[in-house]
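>>> Kindly generate the corresponding structure for this input.
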Amino acid sequence: MRALSPDGTRLAPTETDKRSTLRMKKQLYPWQEDCLKKWFANRGRGMVQAVTGSGKTLLALTAAERLQEKVPQELRVKIVVPTSALMRQWERALKEFLADSCGTMAQAPASSSSTTAQTDFSGLSRSTTAPPDFRQEIGLRGAGFKSPADCKYMIYVINSARYELARQILAELKNGYAVLLIADECHRYESGQNRLIFEFLPYIKPYEDCFFSLGLSATLPGGQALQYLSSVLGRRIYNYGMKQAAAMHTICKYDIYHIALPFLPEEKDVYTDITDQMNYLFSGLLRTHPFLKDMPLKERYELLRTLAGGKNRKTAQMASTYINLSYKRKNLVCLASARISCACELIKCLPQAEKIIVFGERIRQAEELYTLLQKHFPGKVGRYHSRMGQQANRNTLNRFRDGSIRILIACKAIDEGLDVPDAATGIILSGTSMQRQRIQRLGRILRRADGKEYASLYYLHLEDTVEDTCFLPDAKETRLFELEYLPDTREFLNQPYDKAAEKLLSAMQSAEAGEKALAEVQRCLRLGSVRSDWLPGRCDADVRIKEAKYVSDKNYWICMKKLREL
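Okay, the predicted model is just below:
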């Protein structure tokens, strides 16, 4: 099989392009052009690891467009996604892309020659066939949709793709089509029943020159999982991480805030008791299985589950009890009462027009925070989780996108599939030890959008527990702030900021400012304690003062300006 030749360099946008929003969206970043060259050089196969928000969807659709220009057959594009929310997101992106392309992906006549012949790309030019009605060219399978399987562009939810995609790909290859399989969030397809989507691979050798694949993920797995995905989708051809994306400004600038929380005394007592029991049991297990000590956490728990089902009754009992206690301790940390109080007070301090996503791990916790926030921000809060139902969740996302609500409380179901570029603030209500989930959640707020200067992620964690105390992305330009929350007084401690704030208050007291003026300054300083507006370079305070619509906002920015001048 001969390698596909890389595409040419990107052209500078014309005045017509500048007048078209859609056309501007199609201009690729340098990393995308470089990635496409590598993909074509690798015969149109491979996986791409790129940070969420950097443009993986546009990359894939451009790959399909350019591939159609290079192959003589009609190209059929199969897109597999893990959730119905992602299916709708891809449908919107595809419709926009095809409308912008104005027929550049027009169908080429199906080849009547044998599909076993080598593909020849020499002398091919862009098709001049009139563009099809792309609305009829897009099919959906899954989440209640069952479009005809012969649409040019088919988007499948994985649950439906398992039992029909392999058969459909093989049939289309036999009928003379070229096929591009785009596996979005491809790390989800390496295990269990999801592998069924690749069952066609052993049977396509006569047609392999007409089959192409592109895997997309923000967090590709390692080890055997990566080996399997490489065997079905092609090797990893590109890695575009947080550091590169921040340096190249393909994602917006962002700050990370670590907020340390305390247990209530009674919660701390229970946590200590559980930890003591776990330490005692683990010491006993180490006497017969000393290698447990140095095993990575994931592998350790896999072995413990094996031991819990083993024939040695004593070891099985110890392992089973240890696992149950670990779940109980994790639940205690996750549901610590300080989290709800902290999140609520934090949101009160954030800009009133800002869109906020709160990420939680438990539905019970999400509902509790939702009820509390509705009292403070009636009609402006929504929740999204598995018990809400698909239509209710869909309605909530639509309201969040159009601005009807500005605070979205979500559980794990939204880690993949949320595309709201103007959301600028994320709050991790209860943490996750999975690096993949961390990156995905951060990526939800990093997409660039008009008027969006900065993004902020607040990571709430319990002090002196097994919970990770840091959320460190791979980006040198990121600023990291360490805060503490005091539930009794509902205050945030931010040492560098607090020192500057105290100097400003002292200066005003020395100038014999009135009680009302001091109270207003204290209000503004409380809001600023959880933001970085007081630091030089964050934004132009003079512009904010001039543009402020309300006296309260103007006063806030005056205080931030004075803090910068100290």
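>>> going forward, measure contacts and count neighbours with C-alpha atoms only.
Noted.
>>> ok, for residue 96, nearest residue in space, not its chain neighbours?
Counting by C-alpha to C-alpha, 6 or more residues apart in numbering, residue 96 lies nearest to residue 22, which is 7.3 Å off, once chain neighbours are set aside.
>>> could you list every residue that touches the one you found?
Residue 22 makes contact with 96-97, 100, according to C-alpha atoms under 8 Å, 6 or more residues apart in numbering.
>>> And residue 401, how far from residue 186?
Note on residue 401: its distance to residue 186, by C-alpha to C-alpha, to the nearest Å, is 26 Å.
>>> So which of those two has more stuff around it?
Just comparing residue 401 and residue 186: by other C-alpha atoms under 10 Å the higher neighbour count belongs to residue 186, 24 against 18.
>>> Quick check, that one in contact with residue 216.
Yes. Using C-alpha atoms under 8 Å, residue 186 is in contact with residue 216, at 5.7 Å.
>>> Check which helices and strands the longest helix anywhere in the chain sits against.
With secondary structure taken from DSSP state H, the chain has its longest helix at helix 265-288. Here helix 265-288 touches helix 313-334, going by 3 or more C-alpha pairs under 8 Å, 6 or more residues apart in numbering; DSSP states H and E.
>>> Tell me what angle the helix it packs on forms with helix 265-288.
Interaxial angle, helix 313-334 versus helix 265-288 (axes from the mean of the first three to the mean of the last three C-alpha atoms, to 10 degrees): 150 degrees.
>>> buried residues in the helix or strand that helix 313-334 is followed by?
Past helix 313-334, further along toward the C-terminus, the next helix or strand under DSSP states H and E is helix 338-349. Across helix 338-349, burial judged by 16 or more other C-alpha atoms under 10 Å covers 338-347, 349.
>>> now those residues in CSV, with distance to residue 285?
Below are these laid out as CSV (distance: C-alpha to C-alpha, whole Å):
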residue, distance to residue 285
338, 34
339, 34
340, 37
341, 39
342, 38
343, 39
344, 42
345, 44
346, 43
347, 45
349, 48
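>>> another one to check against the first:
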Amino acid sequence: MNGARKGESPMSHQEQEQSNVPFGDPESLQLHQLRLLEWLATTGSKRRADASAEDEQEPEPVPDRWQLTGSLAPYEWQKECVQAWFDANGRGTVKVVTGGGKTLLALSIAERVQNDLDDKLCVVIVVPTIVLMHQWYDAIREHGNIPLTAVGRLGGGYTDDLGDGRRILITVLASASRQLPRIVKRARAGRHLMLIADECHRTGAKEMSRIFKSDRRWSLGLSATPEREDDADSGYNDSLLGQELGPIIYEFNLADALREGLVPKFTINHYGLPMTPEERSRYETLSRSISDAMSTLKNHRESRSDGDFFSWARNVATRNKGEMGAVAMRFVSNTSKRRELLNRMESRHQSVERLIEQEFAVNADARIILFHESIDEVMDLYLRLREKGFPAIAEHSELPGSIRETGLDLFRRGVAQVIVSARSLIEGFNVPAVDVGIIVASSGSVRQRIQSLGRVLRRHRGPDGEEKTSCIHVLYAAETTEEHIYAKVDWDATTGVDRNRYYLWNAEDAPTEQEGPPRSPLPKDTDIEPESLEHGVVYPGEYEGTELTCDSQKNVTDADGRLARNTAELAELIMQAKGAAGRFRVTPQRLYVLIRVPGRDDWETRFVTRLAEPLEFAEPPKTSEPDVDPATWAEAAELGMQYPFRNIGISEKDLKFKKKGGGVVSKRIPGGEAFARAGDRASDAARGADARRVIDALLELHKQGRHVSKLYLNAANHVVFHEAGQTYFVCALEKGLEFPEGT
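Got it, this is the predicted structure:
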């Protein structure tokens, strides 16, 4: 018995652990007092001295020629990358493996811009965490020749801007998203501004992308993996980040870092772990439910981006109270339950304990980092390891800063030898070199996996001065969705040939080595013969190529909104295979048309057709336009005629037609849509008549089988629509459309 009184819930394992520790209010007070004294003796006195010194400092003149990298000599790859950025006209994203030297790279670029292009340069460095803000500040302080009065910080209690002579501002992303556009505008710095986005994949989130509203002349993105998981179905260069920061101009991965000697020699052992019969049964039940719900939601979903399906479903679950809301809630809930089931597999705990024991048997002084997915799981694993007598500590973002710093200090000094971490150590914390890293569990994110590797792979030497090698163990649930990550990237190419070993492992027995990973990256289009493909079949290759969009009116547009010509047949085939309009890709070499649809556990790629030649987006020659002016032409034009004028600007492009309530015309506005006032509902009778004229014309088109939903109003006051890459006439308006005030 655990001692619970009648009517009370039994204590959890953690509560029992805490109840047996003789720690009451007196001890709490004593510990707190000691921590205050420790802070006062170390951090506190230094902080007061620094603050006093800063208060006394007057802005110092900034030298004309900056030296932000001091005596550090750039590597050859950094020189090449700097030149690639300048060749790209001062825009671009760089993929740099964690620990590869991206800070030095960025400072080298800023130094050259100031010295060669713009002596009034202002630099804004956006980082995701307070820790990274301080690391950038320390790097500039250590290596730069500009006074610290010219370097500001925003976030984490700092409120600096680009005033008072500051030329560099390092800002935490959360603060930048709220204040940066206003700061740049107030300082009138846009013409001289260079924006550096560190860990730039974090700036792509919708709520954080406000920083891109800042005026700027140059942009630089930095990340080990800038591609975001919710942009899986669109290439990086076409994504928000790619458009705002610039395309990927250079890549320096783990294999490159190994070849250049920037990381130590290492091995990565991948262990496929089994489930217990009970865990497997539960997993299969959840997977069937998830698959059924995904299929239902896919049929319900309107035409839109194929990416980030989970976020869309979560939004439906939150807002929709009907049948679809319940289906979405079940999908979201069961997906979370399946993730939790995989993370808490008993074989993970057994394998971790075995790996730690084996390492300490060989190297009693070893330092080991464990990566897990959530704070609850970190603490659960920490308690297990503590029970086993391992010198372990826990590290995560919800711990007080003082405890986190003390824990890392204990780890650096070897007092603690095992650190169990959530994602806080993946980005931002300056972790000392370690001997072994164990990825106990991780999401399906390639980015997280690669960054976890980078935290471990740091060059270091043992007490005898000999350079040490690193070893990384990756645990995954065999024969589950966790195997999908191996199909997303060629791990040998990314990490260095012959550095990966693959095993199946029941922790009670010795691991059994496998010939290769459980899955492999899919082939390119040139590796797939056309004769092996049929309309609608699962495509065996990579989902690659140029991304285009097909709408319900059989139009195909590219990323710039240009219309492809003669697309009726192609659009029909896409909608047949996809079940709706939406995005698709055309592969680069063999011109295969591919779509993405939800599958049992993940998205499936399906083959639609093969193009005989690339799609043509060029406008027809101007000579094809009639000699008459648009107004005269419209007087004789009939509903649904092809519209011959290509050079009349569009004044309203977000108009939609719906048949509900006898027909309505709407336009998109922030937070929703507004409806055109028709007939006597309009304050302007002529505009009310115009709206009625549009609605009646569109209802007639629907009777003819032409289901028009998207409209355009051009500068000639003509309502037109696009269909299969051509433009057609609806009607001419006298004055235009009337919408509610403020829209």
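>>> hmm, back to that, possible to save the contacts of residue 22 of structure 1 as a markdown table with secondary structure and neighbour count?
Formatted as a markdown table, the contacts of residue 22 of structure 1 follow (DSSP: H, G, I helix; E, B strand; the rest coil; neighbours: other C-alpha atoms under 10 Å):
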| residue | secondary structure | neighbour count |
| --- | --- | --- |
| 96 | helix | 15 |
| 97 | helix | 19 |
| 100 | helix | 17 |
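>>> hang on, residue 181 of structure 1 in a helix?
No. Per DSSP: H, G, I helix; E, B strand; the rest coil, residue 181 of structure 1 lies outside any helix segment and is strand.
>>> Residues touching the longest helix of structure 1, excluding its own?
Under C-alpha under 8 Å, 6+ apart, the answer for helix 265-288 of structure 1 is 292-293, 315, 318-319, 322, 325-326, 329, 332, 336.
>>> Ok, stretch 463-471 of structure 1 next?
256, 258, 260-263, 333, 431, 433, 438, 459, 461-462.
>>> which of the residues you listed tops the neighbour count?
Of the contacts of stretch 463-471 of structure 1, with other C-alpha under 10 Å as the count, residue 461 tops at 28 neighbours.
>>> residues contacting it?
Contacts of residue 461 of structure 1 (C-alpha under 8 Å, 6+ apart): 258-261, 430-431, 467-469.
>>> now swap in residue 326 of structure 1 and tell me
Applying C-alpha under 8 Å, 6+ apart, the residues contacting residue 326 of structure 1 are residue 278.
>>> separation between it and residue 304 of structure 1?
12 Å.
>>> one step back: how about CSV for the contacts of helix 265-288 of structure 1, with distance to residue 393 of structure 1 added?
Output for the contacts of helix 265-288 of structure 1, formatted as CSV (distance: C-alpha to C-alpha, whole Å):
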residue, distance to residue 393 of structure 1
292, 42
293, 43
315, 45
318, 42
319, 39
322, 37
325, 33
326, 32
329, 30
332, 28
336, 26
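>>> which pair in those residues spans the largest distance?
The span of these, defined through C-alpha to C-alpha, is set by 315 and 336 at 31.5 Å.
>>> on that earlier part again, save the contacts of residue 461 of structure 1 as a markdown table, and put in distance to residue 481 of structure 1 and secondary structure too.
Formatted as a markdown table, the contacts of residue 461 of structure 1 follow (distance: C-alpha to C-alpha, whole Å; DSSP: H, G, I helix; E, B strand; the rest coil):
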| residue | distance to residue 481 of structure 1 | secondary structure |
| --- | --- | --- |
| 258 | 6 | strand |
| 259 | 8 | strand |
| 260 | 11 | strand |
| 261 | 14 | strand |
| 430 | 18 | coil |
| 431 | 17 | coil |
| 467 | 18 | coil |
| 468 | 16 | coil |
| 469 | 12 | coil |
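>>> Please list which of those are also found as contacts in structure 2.
On the basis of both residues aligned by TM-score structural alignment, their matches' C-alpha atoms under 8 Å, what survives of the contacts of residue 461 of structure 1 in structure 2 is 258-261, 430, 467-468.
>>> Where do the strands of the stretch 351-500 of structure 2 begin and end?
368-371, 392-395, 418-421, 436-439, 470-477, 500-504 (DSSP state E, counting those that start in this stretch).
>>> Let me have the ones you listed in TSV, extended by distance to residue 691 of structure 2.
Listed next are the strands of the stretch 351-500 of structure 2 as TSV, based on distance: least, C-alpha to C-alpha, whole Å:
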stretch	distance to residue 691 of structure 2
strand 368-371	60
strand 392-395	62
strand 418-421	61
strand 436-439	61
strand 470-477	59
strand 500-504	66
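>>> could you point out which element follows the longest helix of structure 1?
Criterion used, DSSP H and E; the element after helix 265-288 of structure 1 is helix 297-308.
>>> Residue 215 of structure 1 -> structure 2?
The alignment partner of residue 215 of structure 1 in structure 2, by TM-score structural alignment, is residue 221.
>>> Tell me how far that match lies from residue 157 of structure 2.
From residue 221 of structure 2 to residue 157 of structure 2 the distance is 25 Å (C-alpha to C-alpha).
>>> Can you pick out the residue with more neighbours from these two?
Between residue 221 of structure 2 and residue 157, residue 221 has the larger neighbour count (other C-alpha under 10 Å), namely 29 against 8.
>>> which residues does the nearest residue to that one once chain neighbours are set aside contact?
Of all residues not flanking residue 221 of structure 2 in the chain, residue 93 sits nearest, at 4.2 Å (C-alpha to C-alpha, 6+ apart). Contact analysis of residue 93 of structure 2 by C-alpha under 8 Å, 6+ apart lists 220-223, 226, 242, 245-250.
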